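Undergrad: I need the structure of the sequence given here:
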Amino acid sequence: MKLAVIRERRDAEKRVAATPETVKKLIALGFTVSVEKEAGDAASMPDSLYADAGATIGKDLKAALKDADVIFSVQGLEGADAKLAKKGAAQLSVLNPFTEGERLQAYADAGLMAFAMEFVPRITRAQSMDVLSSQSNLAGYKAVLDATAEYGRALPMMMTAAGTIAPARVMVMGAGVAGLQAIATAKRLGAIVSATDVRAAAKEQVESLGGKFVMVEDEETAAAETSGGYAKEMSDEYKAKQAALIAETLAKQDIAITTALIPGRPAPKLITEDMIKSMKPGSVIVDLAVEAGGNCALSEPGKVVEAHGVKIVGHKNVPSRLAADSSALFARNLVHFITPMVKEGALAFDFEDQIIQESLITKDGAIVNERLKPQPAGEK
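TA: Modelled structure (predicted):
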């Protein structure tokens, strides 16, 4: 069995899909591992570390992919490069399946068996494979640091001989994995933290981290979570009530961090321009959903902009801003995914397994995932 690790080619992507640590684990499973030249450089993992771990270094993409049965990548092969891979090879990566249909078709045409790691179901035995959680955790942490870097004041209360500095007020919008880590990080730095989410179940989690939960509670919130643990899109009536409460709360905040995402849909707009106008001069907004359309009306992908006296941070690919740690976690996720698929030194994918069924995107020349098939009229 041969496994290839390729160098990422997309803008703002510094991560790598295997580390020297996971290369050793893959070799122990029975793989020979080829790592494309300079694949780990941006994550502070030079080729020499991979070679010491037992990998061979491919001089280019074609060399790394030659005869590979499995391909590890963070964001997947580009469509034009899919033809370089062996027909039937399994690729494990994040694929953005709802928005990159042309690339998926290129995978199907090339005969790749492509798995979208973000489609791995949120079930107990798949927790160690959950790339969304591992990467979001770091993104929530980094969002607070990015906000602190732009904020012109201190976060904790400080009592000095010259007087007392009041603590900063931080609001986190969306209490998923990223949001909860942002709450915990802001609390550790001494801020007064509040948080909001459409899921009533998030209240206990927020309060356990020392945050104050802000939410309109009604009948609709009782069913605001999907079976997979994601937030559902709410009705226009609920959105209006929640927006009014948020607007009132936001005006008192120094920092807002938005994390709300809906799989397959544009990110919901949580902060309007009028809300930005109501915030104090010098306030900061960090929009972690900026690449999905943004939770903030004025955020711009890849930029820090200032509007109405408020700084709005829209860094792309925030996990990649902590490339060494995010790579380490991502690489372990992939190892946990592939390990059960190796039986007696050979690959043996169980296509009846829920994890395989839900994450498999292309197979035998076709796009096979149920979530990507056209829905009947009237369904979403």
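Undergrad: contacts, neighbours, all on C-alpha from now
TA: OK.
Undergrad: any idea how far G190 is from the residue in the chain sticking out farthest from the centre?
TA: Residue distances from the centre of the chain (Cα atoms, centre = their mean) peak at A161, which lies 43.9 Å from the mean C-alpha position. Distance of A161 to G190, given as Cα to Cα, to the nearest Å: 19 Å.
Undergrad: want to put them side by side, so please do this one too:
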Amino acid sequence: MIIGALKENKKDENRVALTPESAQLLAKLGHKCLIEKGAGVGAGFTDAEYKSAGVKVLASLGDVIKNSEALIRVNQPSSAEIKKYKAGQILITFIWPAQNPQLVKELNKKKVTALSMDMIPRISRAQKMDALSSMANIAGYRAVIEAANNFGRFFTGQITAAGRVPPAKVLVIGAGVAGLAAIGAAQGLGAVVRAFDVRPEVAEQIESMGGEFLFLDFDESGSTEGGYAAPSSPEFRKKQLECFREQAPDIDILITTALIPGRDAPKLWLKDMVAKMKPGSVIVDLAAEKGGNCDLTKPDKKIVAKNGVTVIGYTDFPSRMAKQSSSLYANNIRHLFDDLTPEKDGKVAINLEDDVIRGALVAHDGKVMFPPPAPKVKAVSTTKNKEVSDRTPEQLKTEEANAVRKAGAFQVGMLILGGMIIGLLGQYAPPAFMQHFIVFVLSCFVGFQVIWNVSHALHTPLMAVTNAISGIIVVGALLQVGSSNLVVEVLASVSVLIATINIVGGFLVTKRMLAMFQKS
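TA: Sure thing, here's the model as predicted:
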């Protein structure tokens, strides 16, 4: 199939849907690539680079459309562009079908097979094609860089000869992909990071990134089946705003990322909260394109409030890092073509039974395919958690006691069986052998009992010190060093050397391992 990459027509859009690297990978799937002249310049890819990667560069948009079987781009096409499309062509781009029903009708009227990158389902297999997550990751990182650029101090705390510099305090609202990226970037710059999300299950993710999760004393989860945030109840919202008002005077940087699919962004940072913030503080609103989470946000603009708080409402954060964004987006599209080309022979197959392809499909064969059916594989499994939550503390204690009783009965049975085997051996084996054999068996039993009850995290230092203890054989070796037999003396000397390495090395490794568990 011939794939054509179009130049973006949106103002200040620097991204491109095809990179020289992704073109080479598409060629391995049996596809040929075309690109409109100058399409990659804004992202730092020259026409010469495309040519060297085997991509044919055409002079105009019309030429690319005319010579392509599939078209790829970043943003929605204009009505004038759609009129140039041919029936049966494939279009892959961000369509946002719920917000652009007229665009869907125009594409369907031209009998175009349209796949929307924003409709890729949130299932494990589709993560490599999840362009929304790719762009959100970049937006979260860039938001912190933008905040740092507009903030008048260091992010990290410092103690210098001129005095102490306190670390910046950052609050991130919304712990999706963008929020977690912002937490990681702010933490990396040395800031003290706090975060809030209506989904309490993301607390562990926030803490793993080095942030502090702000808990609400309220029994409500704002998580949908697909893992997205859901609208909050009035009571929950009241508690939420109270928490934010408490945080407002203390923080220096606020990054908001809260969005609800198919709705305008919820207003979470009100005018009175902005008024409570310190002069010089910065707000970066990543939800600006959908109206913003802050009352003062103006899309695509940076304003300064009366009290000196800077409010940034840029909607083109991924485009401000065009080279990185283009690379990730082009890889997402390449992975989608990987699924569309199951035989790797350059022939695209629209498999309506495939959850990913069907989920992204907006129009096909003159039919509107949006909205898609629910995927067969759920993004978030709730069955297991439900089963666990149904058990009472008394039931859990009973189950634990039964497990201990069962393990004890098994051990007693094994001891009886072992005793019978040893008794049987004792009838025929010589006394010297039985003495050593019984010591060996008891050592195995005691060793098993000791190791089994030690935490897995401590197994390595435990084995290291056990290795050192085994070096006690050095005593036996020293007793044999003075032997009149040359062979015995050589073997004894080698044993002393090896045992010494065991002793010294074992304790050194143990010391280093245990140091890893110390806080300081």
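Undergrad: overall similarity of the pair, as a TM-score.
TA: Taking TM-score structural alignment, normalised by the length of the first structure as the basis, the two superposed chains have a TM-score of 0.95; 370 aligned residues with a Cα RMSD of 1.3 Å.
Undergrad: about what we covered before: quick one: residues contacting the aligned residue in the second structure for the residue farthest from the centre of the first structure.
TA: Residue pairing (TM-score structural alignment): A161 of the first structure is matched to A161 of the second structure. By Cα atoms under 8 Å, 6 or more residues apart in numbering, A161 of the second structure lies in contact with nothing.
Undergrad: go on, K83 of the first structure?
TA: Per Cα under 8 Å, 6+ apart, neighbours of K83 of the first structure: A110.
Undergrad: same check on T256 of the second structure?
TA: T256 of the second structure touches V172, I173, G174, G179, I283, V284, D285, L286, A287, N293, counting by Cα under 8 Å, 6+ apart.
Undergrad: wait, doesn't the fifth one sit right on G308?
TA: Read it as I283 of the second structure. No: with contact defined as Cα atoms under 8 Å, I283 of the second structure does not count as touching G308 (11.1 Å).
Undergrad: quick check, nearest of the contacts of T256 of the second structure to A499 of the second structure?
TA: G179 (54.3 Å; Cα to Cα).
Undergrad: right, and the closest one touches G140 too?
TA: Yes: G179 of the second structure is in contact with G140 according to Cα under 8 Å; the separation is 5.9 Å.
Undergrad: what is in contact with these two at once?
TA: Common neighbours of G179 of the second structure and G140, counting by Cα under 8 Å, 6+ apart, are absent.
Undergrad: the equivalent of R263 of the second structure over in the first structure: what's it in contact with?
TA: With TM-score structural alignment as the criterion, R263 of the second structure lines up with R265 in the first structure. Contact analysis of R265 of the first structure by Cα under 8 Å, 6+ apart lists nothing.
Undergrad: what's the helix or strand for R265 of the first structure?
TA: Assigned by DSSP states H and E, R265 of the first structure belongs to no helix or strand.
Undergrad: any idea how far it is from T148 of the first structure?
TA: From R265 of the first structure to T148 of the first structure the distance is 30 Å (Cα to Cα).
Undergrad: re earlier: of I283 and G308 of the second structure, who's got more company?
TA: Ranked by neighbour count (other Cα atoms under 10 Å), I283 of the second structure and G308 place I283 first, with 31 against 16.
Undergrad: make JSON lines from the contacts of T256 of the second structure and add distance to F154 of the second structure and secondary structure to it.
TA: Shown next, in JSON lines, are the contacts of T256 of the second structure (distance: Cα to Cα, whole Å; DSSP: H, G, I helix; E, B strand; the rest coil):
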{"residue": "V172", "distance to F154 of the second structure": "18", "secondary structure": "strand"}
{"residue": "I173", "distance to F154 of the second structure": "21", "secondary structure": "strand"}
{"residue": "G174", "distance to F154 of the second structure": "24", "secondary structure": "coil"}
{"residue": "G179", "distance to F154 of the second structure": "21", "secondary structure": "helix"}
{"residue": "I283", "distance to F154 of the second structure": "16", "secondary structure": "strand"}
{"residue": "V284", "distance to F154 of the second structure": "17", "secondary structure": "strand"}
{"residue": "D285", "distance to F154 of the second structure": "21", "secondary structure": "strand"}
{"residue": "L286", "distance to F154 of the second structure": "22", "secondary structure": "coil"}
{"residue": "A287", "distance to F154 of the second structure": "26", "secondary structure": "coil"}
{"residue": "N293", "distance to F154 of the second structure": "26", "secondary structure": "coil"}
